[in-house]
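[1] Here is my input, please return the structure:
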Amino acid sequence: MGLAWQQGPLATRAVGHFLVEQPLPERLLFAEPLRRRMRVRFGGEWVADSEDVVLLHEPGRYPVAYFPVADVREDVLVAGNRTTTHRELGPAEWFTVRVAGHEAPRAAWRHTGLPGHADVLRDRVAFAWRAMDAFYEEDERIVGHAADPYHRIDLAALTPVEGETFCPYKGLAGYFDIGPGKRAAWSYPEAWPEVERVSGFVSFEPDLVDVTLDGRKLALEPGQTVTPHGIDRGLDPGELRSPVPGGN
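    Next up is the predicted model:
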C-alpha cells in the first residue's frame, strides 16, 4: 500500500486511525521533500531538473512531484487560458509544454492562490505524468506510474532445504520452504543448456501457497498434477554431476 492510496494511513479507506482527541479532516494532504534528484524528459529534451522536488501525497492519488519554477526550462511552459480549482489548494494555472517540434497541451500546472499552510508548494510546477515522455529519479527511470516511497513490496521468505530432485528436461532442482509450506517452491540453479533461460527462476506450488497473477489466484489446471514414480535405480544428484563414462 502507499501512503495516501489503497489502505494507507492518509487514504480514505485506511485500515488504521490516528490517536488524536479531535476528529481529523476527511482528507489530509501531506508534502515532503523527495531528497533525490528528479528530471523530466519531453520531446527528447530535459524540461525540468531539480534536487529540490517536493512530493504531494493526496488521498486516492499517486504522489505528484512539484519542481521549483527556477529548475524548469524557461522556454517550455506556455501559459494558456485554463484555470481550475483544487478543493484544498485553491486555483491552479495550466500550461502547454512545448519544445522544438513537440507540444503537450495542459501538461503542467502551478497553484496560484495557495493557503498559508501549503506555502511549501508556492512557485512550484507539476507535470502531468502521461503527458511527458519520462520521469527519472537520479539516473533511474520511473516506469508505470509515479513511485510512492512508502509503497511496500513483501517478498516471500524462501528457506533452502536439503534434498534435490532431477528432471530429464531441465536438470537438478533445489527446494525451499515458505513459512509452514514445506518444499513449496523450487528452482533450477543450473538448468540444462537447452532450457538455460529458466536457471535461477523460482516456481511455486499453488496448492501449498497462494499464487496470484494480475489479481487472479492461480490453481492447478487439469492435467498439471503428475504422480511421481520415484528415482530410477536410486539415481542421486551426484551421479548427474559425474562425467559421462568414456566421454571426452
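[2] contacts and neighbour counts: CA atoms only from here.
    Fine.
[3] tell me the contacts of residue 161?
    Residues near residue 161 by Cα atoms under 8 Å, 6 or more residues apart in numbering: 174, 175, 176, 177, 183.
[4] Could you also give me the structure for this second sequence? I'd like to compare it with the first:
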Amino acid sequence: MALPKSPGFEKHPGYMVQIEKSPRRVRVEFGSETIADSANSVLLRESNHVPVYYFPRNDVHMDHLSRSEQSTFCPFKGEASYWSISHGDETVADAVWSYETPFEEASGIKDYLAFYWNKMDHWFEEDEEIFVHPRDPYKRVDAISSSRKVEVVLGGETIAESSQATFVFETGMPTRYYLPMDDIRMAALKRSDTTTRCPYKGIASYWSVEAGGQVFDDIVWSYPEPLEEAPKLKNLLCFFNENVDAILIDGDEQPKGKTKWSNFLAETLDGPEHIV
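    All right, here's what the predicted structure looks like:
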C-alpha cells in the first residue's frame, strides 16, 4: 500500500526532512537498563530541529514500553504514536514515539522508534557518551587563530581588545570571537552559576559584565575543559555578538545578526547546542 504524500511540502517547498542510515552503534540507557542498542539506526535531520536518532523496533527492548493514547501530527512526517517507558519503579509517560504510517517523504522512519533525549539517562555513540543531541554530520565547527584586532564594546566601554583571538566558524551560526583573559578587563566580569552544554564543544561557564552603570547577565561564556574536538577554545572567553554594543574587527564594526539570543534574558538560556 502506497504511503500518502505530505501536505506540508506544498506550503513549504524549501523545508527539509532528510533521513540517512547512521554508521555508528548507538545506545540509550534508562535507569540501569540499555533500552536500545543498534548499529542500524537512522538519523533524521529536519529544518528548525536538532538531529534525532530513530531505532529499528527489533533493536529496542519493547518489553519496557507500553503504548499510550497520546498522538501528535506533523504535516511533514505524519501522525506519531507514543509509548511510555518503565524500568523498576520508574515510569516516564510518552517518552517514545514512532511514525507507523508516515507520509511518503518520511518513509525511511516507518516503524522506527525515537526517544525524547532528556527523558533518557544516558546516550552513547560507540563507547563514548554524548550529550544534548546527536552531532550533525553536516555541521562544521572550525576554530581558527587570527591576528586581526578584535574589540568588544559594551555599555559604552571597551571591555576587550585582542590581536590573538580564535575565530569560530560554525555552520548556521554567527562568527564567534574567543579571546584570551589577558586581553579582557576581567575586573568588570563576575562569574555566574549558569552552565550549559554543547554537543560539539563541552560544558560552558558564564560571566556577567558590569559596564556603563549596567549589569549584563551571562553575556560571556567559556569552555574551561572543552571536548577533544575543540581544544583551541580552552579558557578563552566569548561575548554574545548580539547583545554587546559592538564588535569591531580591525576597526570595522561587524554586523550583529539576529538570533534567538538577541536581547535575551539570562533565564531564557535553554541549551548550549545553540550557543557557539
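[5] one step back: between which two of the contacts of residue 161 of structure 1 is the distance greatest?
    Greatest spatial distance among those (Cα to Cα): 174 and 177, at 10.7 Å.
[6] quick one on the thing from earlier: a markdown table please, covering the contacts of residue 161 of structure 1 and showing distance to residue 42 of structure 1, neighbour count and secondary structure.
    Formatted as a markdown table, those follow (distance: Cα to Cα, whole Å; neighbours: other Cα atoms under 10 Å; DSSP: H, G, I helix; E, B strand; the rest coil):
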| residue | distance to residue 42 of structure 1 | neighbour count | secondary structure |
| --- | --- | --- | --- |
| 174 | 47 | 18 | strand |
| 175 | 47 | 23 | strand |
| 176 | 46 | 22 | strand |
| 177 | 47 | 17 | strand |
| 183 | 49 | 21 | strand |
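[7] from those, which is closest to residue 140 of structure 1?
    Nearest member of these to residue 140 of structure 1, counting by Cα to Cα, is residue 176, at 32.3 Å.
[8] so the closest one touches residue 182, yeah?
    Yes. Contact status for residue 176 of structure 1 versus residue 182: in contact at 7.3 Å, counting by Cα atoms under 8 Å.
[9] could you list every residue that touches the residue nearest in space to the middle of structure 1?
    Most central in structure 1 under Cα atoms, centre = their mean is residue 147, positioned 6.5 Å from the mean C-alpha point. By Cα under 8 Å, 6+ apart, the contact set of residue 147 of structure 1 is 62, 63.
[10] Using the three-state scheme, assign it.
    When classified by DSSP: H, G, I helix; E, B strand; the rest coil, residue 147 of structure 1 comes out as coil.
[11] start and end residues in structure 2 for stretch 57-76 of structure 1, please.
    Stretch 57-76 of structure 1 corresponds to residues 45-64 in structure 2, going by TM-score structural alignment.
[12] Repeat that for stretch 115-122 of structure 1.
    Counting by TM-score structural alignment, stretch 115-122 of structure 1 sits on residues 103-110 of structure 2.
[13] And the strands in the stretch 1-150 of structure 2?
    For the stretch 1-150 of structure 2, strands defined by DSSP state E, counting those that start in this stretch occupy the ranges 17-21, 26-30, 33-38, 42-46, 52-56, 65-74, 78-87, 90-98, 112-115, 122-125, 128-130, 141-146, 150-154.
[14] Superposed on structure 1, what's the mean shift for the third one?
    Aligned to structure 1 and superposed, strand 33-38 of structure 2 gives a mean residue distance of 0.4 Å (mean Cα distance after the TM-score superposition for structure 1).
[15] Would you mark the buried spots in that strand?
    Residues of strand 33-38 of structure 2 classed as buried: 35, 36, 37, 38 (neighbour count, 16 or more other Cα atoms under 10 Å).
[16] May I ask you to confirm that the first one is in contact with residue 28?
    By that I understand residue 35 of structure 2. Yes. Counting by Cα under 8 Å, residue 35 of structure 2 touches residue 28, with 5.7 Å between them.
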